[in-house]
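>>> Can you look at this prediction? I've put the sequence above it.
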Amino acid sequence: MAEPLAARWTIRAPGSSGPRTLYCFPHGGGSAAEYVRWSRKMAGLNVCAIQLPGRGARLAEESAASLDDLVDQLAKELPLSPPYTFFGHSFGALLCFELTHRLIELGRPLPERLVLSAFPAPHLAEFRDGLHLLPDTELLAEVERRHGGIPAEVLADPELVRLTVGGLRADYRLVETHRPRPRPPLPVPFTVLGGDADLVTREQLAAWSAYTDQRPVTVRLFPGGHFYFRERQHAAVLRTVQAAAC
């Protein structure tokens, strides 16, 4: 049963292998493909990108009804292979954080580290903006205004808008309907990354220290905005992530 579940939830680049695994959780509306490409720069590390329902090869699947439901599915079905590290960017940071708590509840092996990128500590996050209720073009325009990362040709083409907006709306709905609850700090160290020109500030990133008992938390900013790892510091970011995973 493990192999079909692995194929459902994960994508690995051909030839990606190593004694340690880096599970990459995509940003809101993102797909696994972006993170699969990281394996070319991470020799000796098994890079495994998470593919969520409603995108890529799972486009026909319904998105999860809630973030808790998605976390529960991942915790029960994702074939985690210790030793491993979680990397999550933006929405993916919240997702892998919540997943780690669920793994504790189920008694499953925990990641050795969480690498959390471009998402504020949960008590500082805005969970009730209602972006997921906006019409398609308004949703994309507002996400582009806040975070960038959406090409102008997508915003100008109704068909590309339709193809892009489904996963984005689904992920924003999961975040905006989520209600964090108080729990003990995780027994897992954190590395927290961000862009120095992002709306998510260093102070919001540093506040993740309240959610782990493994202090101090490493916080590092790179030149760039919300998608700083696509910009000129790409290689430096990947080296930092690889070092955190090893």
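Arrived safely. Numbering: from 1, shown residues only.

>>> all contacts plus neighbour counts: C-alpha atoms, from now on.
OK.

>>> can you pull the contacts of Pro19?
Taking C-alpha atoms under 8 Å, 6 or more residues apart in numbering, we find Pro19 in contact with 44-46, 83.

>>> Please read the previous query as pertaining to Arg162.
So Arg162 contacts Asp136 (C-alpha under 8 Å, 6+ apart).

>>> What's the first helix or strand after whatever helix or strand it lives in?
Assigned by DSSP states H and E, Arg162 belongs to helix 158-176. Next along the chain after helix 158-176, taking DSSP H and E as the criterion, comes strand 190-195.

>>> Work out the gap between that following strand and the centre of the chain.
In terms of C-alpha atoms, centre = their mean, to the nearest Å, the gap separating the centre of strand 190-195 from the centre of its chain is 12 Å.

>>> Next, the buried residues of that strand.
190-195 (16 or more other C-alpha atoms under 10 Å).

>>> Excluding its own residues, what touches it? List them.
113-118, 200, 202, 205-206, 208-209, 212, 214, 217-228, 244.

>>> And the strands in this protein?
10-12, 20-25, 45-50, 84-89, 114-117, 190-195, 218-222 (DSSP state E).

>>> put this beside the first:
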Amino acid sequence: MTISLDASEWVRRFHPAPSATARLVCFPHAGGSASYFHPVSAALAPAVEVLAVQYPGRQDRHTEAPVDDLFVLADRLADVLVAETAGPVAFFGHSMGASLAFEVARRLEARGTRLLSLFVSGRRAPSAPHDERVHEKGDDALLAEVKRLGGTDAAILDDEDIRSLVLPALRSDYKAAELYHYRPGPDVSCPIVALIGDSDPKVTEADARLWAERTSGGFELKTYPGGHFYLNDHAAAVIGLLAERLGR
């Protein structure tokens, strides 16, 4: 499968800010899209320019085949983003996007780019044990899991036309996220900040604390009330944290 390396296909700039002092690259969750980070971009501009990643197989890339291998995605995004990381830059990823952000950060650091910080949200550390196979289940079971986590309006997923549009990318993303495993090798030297909801069924505090083993640059854990999509209810606090850290 040929995957485009055209940055204009992979990256969305909702609020271009050429005079920004830093950039923040945001990686969506499984089934998510770049538009999820539009409010973050609006809140941080123009001091911080937000670049939101758009995976194949959704929204304006719906005609492309989704990618079900996180390592393949990381390889492609490292090639795409290397030109976007010449100045001060940080990564933020939620759920699957956190694992992907980490893998892209590893690849870029091997090329000489060190991030200001890596923010990993709602995701266990790569070395945390897991055995999830939701991607192998039927459509109804997969959608039930998405509804359980609360990131998408259940009424939207009950619409037959929308279901047919989102299911291929959703299943592909779940496969990429669930089959991802840590490959030993150089990690990162930038600080890692893990953010979790205190009642998230997908990640425990112990799972999140294992992120400390993946960096030599310091680690923090921030806990918020809520589940897997705690950040929907605490967007102002999370954006405030990002603004404070990137404004230093």
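Ah, there it is. Everything numeric here is computed off the predicted structure, so don't read it as measured data.

>>> Buried ones from the contacts of strand 190-195 of structure 1, can you make that a ChimeraX selection?
Typed into ChimeraX, the next command selects the buried ones out of the contacts of strand 190-195 of structure 1 (criterion: 16+ other C-alpha under 10 Å):
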select :113,114,115,116,117,118,200,202,205,206,208,209,212,217,218,219,220,221,222,223,224,225,226,227,228,244
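
>>> which residues touch the counterpart of Lys175 of structure 2 in structure 1?
Structural alignment (TM-score structural alignment) places Lys175 of structure 2 against Arg173 in structure 1. Contacts here follow C-alpha under 8 Å, 6+ apart; on that basis Arg173 of structure 1 touches 66, 130-132.

>>> Also Leu179 of structure 2?
Per C-alpha under 8 Å, 6+ apart, neighbours of Leu179 of structure 2: Asp69.

>>> Report the contact partners of the closest residue to Glu142 of structure 1 other than its chain neighbours.
Nearest residue to Glu142 of structure 1, sequence neighbours excluded (C-alpha to C-alpha, 6 or more residues apart in numbering): Leu131, at 8.0 Å. Leu131 of structure 1 makes contact with 139, 142, 169, 172-173 under the criterion C-alpha under 8 Å, 6+ apart.

>>> Mind jotting down where the helices sit in structure 2?
Here structure 2 has its helices, by DSSP state H, at 7-10, 38-44, 70-81, 96-110, 139-149, 154-157, 160-179, 205-209, 230-233, 235-246.

>>> so of those, which one's packed in deepest?
helix 96-110 (a mean of 24; mean count of other C-alpha atoms under 10 Å).

>>> Identify all contacting residues around it.
Residues contacting helix 96-110 of structure 2 (C-alpha under 8 Å, 6+ apart): 26-30, 70-71, 73-75, 77-78, 82, 91-93, 114-115, 118-123, 125-126, 173, 177, 186-188.

>>> And that helix, how far out from the chain middle?
Taking C-alpha atoms, centre = their mean, one finds the center of helix 96-110 of structure 2 at 10 Å from the center of the full chain.

>>> wait, His29 of structure 2 sits on Gly93?
Yes. Contact status for His29 of structure 2 versus Gly93: in contact at 7.4 Å, counting by C-alpha atoms under 8 Å.

>>> which of the contacts of Arg173 of structure 1 has the most neighbours?
Most neighbours among the contacts of Arg173 of structure 1, by other C-alpha atoms under 10 Å: His132, with 23 neighbours.

>>> contacting residues around that residue?
His132 of structure 1 neighbours (C-alpha under 8 Å, 6+ apart): 139, 169-170, 172-173, 176.

>>> what's the matching residue for it over in structure 2?
Using TM-score structural alignment, His132 of structure 1 pairs with His135 in structure 2.

>>> center of structure 1, which residue is that?
Nearest residue to the geometric centre of structure 1 (C-alpha atoms, centre = their mean): Gly92, 1.8 Å.

>>> That one corresponds to which position in structure 2?
Per TM-score structural alignment, Gly92 of structure 1 is aligned with Gly97.

>>> Leaving out sequence neighbours, find the closest residue to the residue mapped onto Ser63 of structure 1 from structure 2.
Residue pairing (TM-score structural alignment): Ser63 of structure 1 is matched to Pro66 of structure 2. Counting by C-alpha to C-alpha, 6+ apart, Gly57 is the residue found nearest to Pro66 of structure 2 once chain neighbours are left out, at 4.5 Å.
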